[in-house]
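[1] Sequence and predicted structure are below.
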Amino acid sequence: MAEEPISFISDGLKIAGSFALPASRSDGLLPAVVILHGFGSHMDAANVKLPAKIFNDLGYATLRFDMRGCGHSEGTPGRLICLEQVEDTRHAIDYLLTRKEIDPARIAVMGSSFGAAVAVYTTAVDPRVAAVISASGWGHGSRKFRGQHHEPGAYEKFVEMLAEAKRHKAETGTSMMIPRYEIVPIPNRLRGHVLERSIQMFDADTAQSMFDFEPENVVHRISPRPSLFLHSASDSVTPVEQSVAMWTKAGAPADLHLFAETDHFMFSEANERPRNVLADWLKSYFPAR
């Protein structure tokens, strides 16, 4: 696998990325997969790099990148707006279409967590995407937050925080900043997956954007292109019902796999089953050759 640092422009911002060709390749144009990182993370996260290696080993080109405001990309740090991330992903596809090695009819998108929500929405609205893979994803922001803030009174406190942020912006003209784990709680045992250079403080507009984002309402537009939904059966971060609901609303062909002995960061954990399921699904629905 030969990685190439690249960049592309999205809404006037320079987006940093990494493009890789498979180590061994046959003649002809290659299929490619765009891999999206999670909430406030970056393209060097393990649940981005490890899937990228799987794809490269199987004969796919890959493109991973830092969303605007994340990692080494331009943009306001901590301001992550869902539809803007969709635009970054669509511009990543624009970039792939400039590469002479890539088959323009065989570009897929994969995301984890927040990146999975963006991947599903992007695929629904962009017919250039041939297939989508969602890992530990979500499709309905307000219902997701209710499941994540599940302690008595926690969801009501979260909603009041969003209302307070709106009042603050109306009065001051500036956005209130919110710590990462007040938006998306993560158990202490999993916080080691939140890597250095991940964002820790977020513009309140980020939380409101996520609250309002509902990819499950457009997921039906993906069919007849294939979709794969992967989720831990006991996800400590994103409720499993989020992937179940998206799969229920997706048209055929759509596959759903729930895994025991994994948690939210399934591709950077020890269990091999998600990787094996991914490889088998690719052979049937998005083969490298």
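    Right, received. Where do you want to start?

[2] only C-alpha atoms for contact and neighbour calcs from this point on.
    Noted.

[3] Show the residue spans covered by the strands in the stretch 151-289 of the chain.
    Remark: strands assigned in the stretch 151-289 of the chain by DSSP state E, counting those that start in this stretch are 177-179, 201-203, 227-232, 254-259.

[4] mind listing what the closest residue in space to residue 193 that isn't next to it in sequence touches?
    Closest residue in space to residue 193, ignoring its immediate chain neighbours: residue 265 at 7.4 Å, by Cα to Cα, 6 or more residues apart in numbering. Taking Cα atoms under 8 Å, 6 or more residues apart in numbering, we find residue 265 in contact with 47, 136, 193.

[5] what residue is smack in the middle of this structure?
    With distances taken as Cα atoms, centre = their mean, the residue of the chain nearest its centroid is residue 115 (1.1 Å).

[6] That one in helix, strand or coil?
    At residue 115 the chain is in helix, as set by DSSP: H, G, I helix; E, B strand; the rest coil.

[7] ok, it touching residue 38?
    Yes: counting by Cα atoms under 8 Å, residue 115 touches residue 38, with 4.8 Å between them.

[8] after the one helix or strand residue 51 maps to comes which helix or strand?
    According to DSSP states H and E, residue 51 maps onto helix 46-57. Sequence order places strand 61-65 as the next helix or strand after helix 46-57, per DSSP H and E.

[9] alright, now check it against this:
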Amino acid sequence: METITFANGPISMAGNLYLPAGFDPRESYPAIVTVHPGGGVKEQTAGLYAAKLAEQGFVALAFDASHQGESGGEPHFLEDPAARVEDVRAAVDYLQSLAYVDAERIGVLGICAGGAYAVNATMTDHRIKAVTTVSALNIGPAYRNGWYGADPDSAAVATLQAAARQRTAEAQGADVAMIPYVPPAPDENTPRDLVEAHDYYLTPRAQHPNAQNTKLFTKSISKIFAFDAFHLVEQLLTQPILMVAGSEAGSLWHTTALHGRVRSPKQLVIVEGGAHMDFYDVPKYVERAIAEATPFFTRNLAAPSTERG
């Protein structure tokens, strides 16, 4: 693994580049960008997937989102979906600059919100030849409609009104308000997946000092609530897609909705018994996702002389 930086316009992005065993810079490799969940960093699940994909012969890049982790971008602690999608495009720019990466054989794998960002980037950047989602979560509907997707879009209005009041207060000198990604103190009403998200991000299981479980309230919420990563997916996504999720995940509706809408070559894998967070670091589920992603990317990032499928 190499620690690298790459440009995203004026922002310096921090990444970890994973190389296959026996790496030879004179050869030409397929490459995969891995995209971390909202609130995550490259050292967590995105890095785990990148390392495992490198073991399968791919060059793999995990990076911190702009405005987060070790990457630049002001203000920090901003979750901006449009910026997150642009981050993926910048990562592709970087991979294409490497002499040992085949510029025509680049894919993307995203986890949770990173999965939806990966789909949106693939829809609008056809340098990406294939995309995989793992425990996908479309962040706009997730925030508007709740973890299980049961709330109407109108339920978001109260939060937007609160954000408007807070923005006015901040413009007049109040302290900047921050909100968490995952519940800092789950209770009996907290969905199972979010209890497990607390365990992942806020205990030694995967806690990292650069993942501080916080984002700007007013500047993030106004961007998140109006975002739909899958808007126009029926028309714009022509590349092959693999979708992996657990049968017990409260977020499963994001994956099944995406699968129902996609018209490009598609593969849906529902893993019996798996919950949302299981695919972050539980070996049984991570290995299953890699076992599905490896042949998918091998086939669809094959050298031009072979047929894609």
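    Nice, thanks for sending it over. Keep in mind it's a predicted model, so treat the numbers as computed, not measured.

[10] After superposition, what's the TM-score here?
    With the length set by TM-score structural alignment, normalised by the length of structure 1, the two chains reach a TM-score of 0.87; 282 aligned residues with a Cα RMSD of 2.8 Å.

[11] how about residue 5 of structure 2, what's its partner in structure 1?
    Aligning on TM-score structural alignment places residue 5 of structure 2 opposite residue 7 in structure 1.

[12] Now do the same contact list for its match.
    Neighbouring residues of residue 7 of structure 1 by Cα under 8 Å, 6+ apart: 14-18.

[13] repeat for residue 266 of structure 2
    If you count contacts by Cα under 8 Å, 6+ apart, residue 266 of structure 2 has them with 240-243, 259.

[14] my read: residue 54 of structure 2 touches residue 18, true?
    Yes: the pair residue 54 of structure 2 / residue 18 is scored as a contact, 5.9 Å apart, by Cα under 8 Å.

[15] Report the set of residues contacting both of the two.
    Common neighbours of residue 54 of structure 2 and residue 18, using Cα under 8 Å, 6+ apart, are residue 60.

[16] Setting aside sequence neighbours, what's the nearest residue to residue 104 of structure 2?
    residue 127 (6.9 Å).

[17] residues touching that neighbour, list them.
    Neighbour list for residue 127 of structure 2: 92, 103-104, 106 [criterion: Cα under 8 Å, 6+ apart].

[18] From the contact counts, what lies against the helix ranked longest in structure 1?
    For structure 1, the longest helix by residue count, based on DSSP state H, is helix 154-172. Helix 154-172 of structure 1 is packed against helix 204-212, with contacts defined by 3 or more Cα pairs under 8 Å, 6 or more residues apart in numbering; DSSP states H and E.

[19] Residues contacting the helix it packs on, please?
    Helix 204-212 of structure 1 is touched from outside by 78-82, 140-142, 145, 162, 165, 175-178, 183, with contacts defined as Cα under 8 Å, 6+ apart.

[20] Only the buried subset of these, as a PyMOL command please.
    Selection of buried members from the contacts of helix 204-212 of structure 1 for PyMOL, criterion 16 or more other Cα atoms under 10 Å:
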select buried, resi 78+79+80+81+82+140+141+142+145+162+165+175+176+177+178+183
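
[21] Of the contacts of helix 204-212 of structure 1, just say which sits nearest to residue 261 of structure 1.
    Lowest distance from residue 261 of structure 1 to these (Cα to Cα) belongs to residue 145, with 23.7 Å.

[22] Once you drop chain neighbours, what's closest to residue 57 of structure 2?
    Nearest non-adjacent residue to residue 57 of structure 2, counting by Cα to Cα, 6+ apart: residue 20, 5.0 Å away.

[23] Next: residue 267 of structure 2.
    In space, and not counting its chain neighbours, residue 267 of structure 2 is closest to residue 242: 4.8 Å by Cα to Cα, 6+ apart.

[24] residues near the aligned partner of that neighbour in structure 1, how many?
    Per TM-score structural alignment, the equivalent position to residue 242 of structure 2 in structure 1 is residue 228. Other residues within reach of residue 228 of structure 1 by the criterion other Cα atoms under 10 Å amount to 24.

[25] separation between residue 228 of structure 1 and residue 138 of structure 1?
    For residue 228 of structure 1, the distance to residue 138 of structure 1 (Cα to Cα, to the nearest Å) stands at 13 Å.

[26] Compute the number of surrounding residues for the nearest residue in space to residue 149 of structure 1 that is not next to it in sequence.
    In space, and not counting its chain neighbours, residue 149 of structure 1 is closest to residue 155: 5.0 Å by Cα to Cα, 6+ apart. Residues near residue 155 of structure 1, counting by other Cα under 10 Å, number 17.

[27] looking at it, residue 155 of structure 1 is touching residue 146, isn't it?
    Yes: in this structure residue 155 of structure 1 lies within contact range of residue 146 using Cα under 8 Å: 5.5 Å.

[28] hang on, the earlier thing: mind listing what the residue nearest to residue 267 of structure 2 touches?
    Contacts for residue 242 of structure 2 (Cα under 8 Å, 6+ apart) come out as 131-133, 266-269, 293, 296.

[29] how close does the residue lying farthest from the centre of structure 1 sit to residue 208 of structure 1?
    Taking Cα atoms, centre = their mean as the measure, the residue most remote from the mean C-alpha position of structure 1 is residue 171, 33.6 Å away. The gap separating residue 171 of structure 1 from residue 208 of structure 1 is 17 Å, by Cα to Cα.

[30] what does residue 131 of structure 1 give?
    According to Cα to Cα, residue 131 of structure 1 and residue 208 of structure 1 sit 28 Å apart.

[31] Please identify which of those two sits among more neighbours.
    Shown here are residue 131 of structure 1 and residue 208; by other Cα under 10 Å, residue 131 has more neighbours (26 against 20).

[32] Skipping adjacent residues, who's closest to the more buried one in space?
    Leaving aside its chain neighbours, residue 131 of structure 1 sits nearest to residue 108 (4.7 Å; criterion: Cα to Cα, 6+ apart).

[33] Name all residues that make contact with that neighbour.
    Residue 108 of structure 1 touches 31-34, 129-133, counting by Cα under 8 Å, 6+ apart.
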